[in-house]
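> Provided below for reference: sequence and predicted model.
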Amino acid sequence: MTHRIAIAGSSGRMGRTLIEAVLAADDCRLAAALDQPDSPALGQDAGAFLGQASGVAIGADVEAGLTQAQYLIDFTRPEGTLAHLLACRARGVKAVIGTTGFSEAQKAQIAEIARDIAIVMAPNMSVGVNVVLKLLDMAARALDQGYDIEIIEAHHRHKVDAPSGTALKMGEVVAAALGRDLKQCAVYGREGVTGERDPSTIGFATVRGGDIVGDHTVLFAGTGERIEITHKSSSRATYAQGSLRAVRFLAGRSTGLYGMDDVLGMA
């Protein structure tokens, strides 16, 4: 079976990584490479940055681009992703969404669209990160008393949302394991005289700089010991390979909203 895939944001860092992965996969074919109307890459061969011809030119017409595609992989911005999903629904194209920064209303809209097409959406497509989420659930249940929890994340200087979607997902997993609501217990910044730490809170710290692909650490700080669960990404290739696993998972689904835990059989 050959999976015909369209890539959104094709001239960006993640878009290029996805294109490289698709071109290298024996069971995948690049059906379309999409980008913004003002992109200087429009009209170029999508594989030019690799020094190879893919036979697919980068274009801005989403409607035309999806004509030959069975799947769309999108790691762009929330507004653009939602517009792409509406186009996917109109054509029965399945979607893999790695975009982060969605509002609750936007997430609800995606869930509504998933009634008509199959979607995998995750704040992080890395297989390793999703294994870490399972480890965090286990750790939080065991360390539910006497441990302060802090989540530290670092990304490159170009990332526009904070904390990262992955850090927030980690917080959600930990909070749920402890029977808490992250919206009520999260602390996103500290400055000045903050007073003694509230033990029921989950703290977040954000670092932005350089070309850091993505580092996440969840710290459980107790009396006399610290437990740190860390994931570090050295390449975006891990997100691309996870996305292709999500595509293969969707091949057997027609509708529904899924996460990477479903893709990996850990749900």
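Okay, I see it.
> could you use CA atoms for every contact and neighbour count after this?
Will do.
> please, where are all the strands along the stretch 51-200 of the chain?
Assigned by DSSP state E, counting those that start in this stretch, the strands in the stretch 51-200 of the chain fall at 58-59, 71-74, 94-97, 118-121, 148-155, 186-187.
> let's bring in a second one:
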Amino acid sequence: MPDAPVRLLIHGASGRMGRALLRLCAGRDDCLPVAAVSRTVGQRVIDGVPQFATTELHGVPAFDVAIDFSLPEGLGAILALSIERGAGFVSGTTGLAQAQQDALDAAAERIAVLPAANFSLGVAVLEELVERAAGALHGWDCDIVEAHHVHKQDAPSGTALALGASAQRGGAEARYASLRAGDIVGEHTVQFSGIGERIELIHRAGDRDIFARGALAAAVRLRGRPAGRYRLRDLLFA
């Protein structure tokens, strides 16, 4: 008998990622949105999904995993509810203060928590490959080149820094270069250069839906996991 769908609470449902999560979840049989939470609510039910305001969190039905793509100031309430309900917690909310990172660490002692700046499954695999390559190619230069659309302000990107951290865990120190042009969704190249040879590991994102798909995959895999702070790659390679 197949497992029942994972019951999801989507927090930040009116945002771009929240809308993508609801749209993509509707086409899957392994997850079911049981509540969509936004700062304000118009219709009470949209496409069969009950809608709740952030002030109504304690009235949401039972859920297995909360997926949070909101704002830093909204993290505390949904994290506290997930702990109270014993539910898993997946968050793509960025710009968190150290106190909020500490709150995630504390929550991980009681529930399964997976925060990430990038939910691309391909990037999760790339991080693993970069760490392995860095560990094998001692003394090689490591350079990370990232490209994004003209409106992206931070540089290097959070993903580039995460790849650099993977390289560092393998024993390499990365150098960074950034490009802002056109409507590029996201491209990351990690180059290892030795004497007379070079390796390039490349990931290109052509569709922002990949991040929503990755978050849904993470939520499905997180259900039933013991308490702890997880990385997306932990679930892929488990």
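Looks like it arrived, so ask away. Remember, predicted model here, so these are calculated numbers, not experimental data.
> any idea what the TM-score is?
Once the chains are laid over each other, their TM-score by TM-score structural alignment, normalised by the length of the second structure reads 0.84; 235 aligned residues with a CA RMSD of 2.6 Å.
> now render the strands of the stretch 51-200 of the first structure as JSON lines, adding mean neighbour count.
Output for these, formatted as JSON lines (neighbours: other CA atoms under 10 Å):
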{"stretch": "strand 58-59", "mean neighbour count": "24"}
{"stretch": "strand 71-74", "mean neighbour count": "28"}
{"stretch": "strand 94-97", "mean neighbour count": "27"}
{"stretch": "strand 118-121", "mean neighbour count": "26"}
{"stretch": "strand 148-155", "mean neighbour count": "22"}
{"stretch": "strand 186-187", "mean neighbour count": "17"}
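> out of the ones you listed, which gets nearest to E104 of the first structure?
Nearest to E104 of the first structure among the strands of the stretch 51-200 of the first structure is strand 118-121; the distance by CA to CA comes to 14.0 Å.
> check which helices and strands that closest one sits against.
Applying 3 or more CA pairs under 8 Å, 6 or more residues apart in numbering; DSSP states H and E, we find strand 118-121 of the first structure packed against strand 94-97, helix 237-250, strand 256-258.
> so for V132 of the first structure, which of these sits nearest?
Using CA to CA, the nearest of those to V132 of the first structure is helix 237-250, at 14.2 Å.
> find out how far that closest one is from the centre of the chain, if you would.
With CA atoms, centre = their mean, to the nearest Å as the basis, helix 237-250 of the first structure stands 11 Å off its chain's centre.
> which residues of the second structure does it align to?
Under TM-score structural alignment, the alignment places helix 237-250 of the first structure onto residues 209-222 of the second structure.
> the matching stretch vs the first structure, mean deviation?
In the superposition against the first structure, stretch 209-222 of the second structure averages 2.1 Å from its aligned positions (mean CA distance after the TM-score superposition for the first structure).
> could you give the angle of the longest helix anywhere in the second structure to helix 209-222?
Taking DSSP state H as the criterion, the second structure has its longest helix at helix 121-136. Going by axes from the mean of the first three to the mean of the last three CA atoms, to 10 degrees, helix 121-136 of the second structure is angled at 80 degrees with respect to helix 209-222.
> mean deviation, helix 121-136 of the second structure versus the first structure?
Here helix 121-136 of the second structure, set against the first structure after superposition, deviates by a mean of 1.4 Å using mean CA distance after the TM-score superposition for the first structure.
> would you mark the buried spots in that helix?
Going by neighbour count (16 or more other CA atoms under 10 Å), the buried part of helix 121-136 of the second structure is 121-124, 126-135.
> one more: stretch 19-32 of the first structure?
Within stretch 19-32 of the first structure, the residues that count as buried by 16+ other CA under 10 Å are 19-22, 28-32.
> how about those residues in TSV, adding distance to T238 of the first structure and secondary structure?
Converted to TSV, those look like this (distance: CA to CA, whole Å; DSSP: H, G, I helix; E, B strand; the rest coil):
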residue	distance to T238 of the first structure	secondary structure
I19	13	helix
E20	12	helix
A21	10	helix
V22	13	helix
C28	17	strand
R29	19	strand
L30	19	strand
A31	22	strand
A32	22	strand
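> which of the helices or strands spans T230 of the first structure?
In this assignment (DSSP states H and E), T230 of the first structure forms part of strand 226-233.
> can you tell me what sits against that strand?
For strand 226-233 of the first structure, contacts defined as CA atoms under 8 Å, 6 or more residues apart in numbering pick out 128-129, 132, 136, 213-221.
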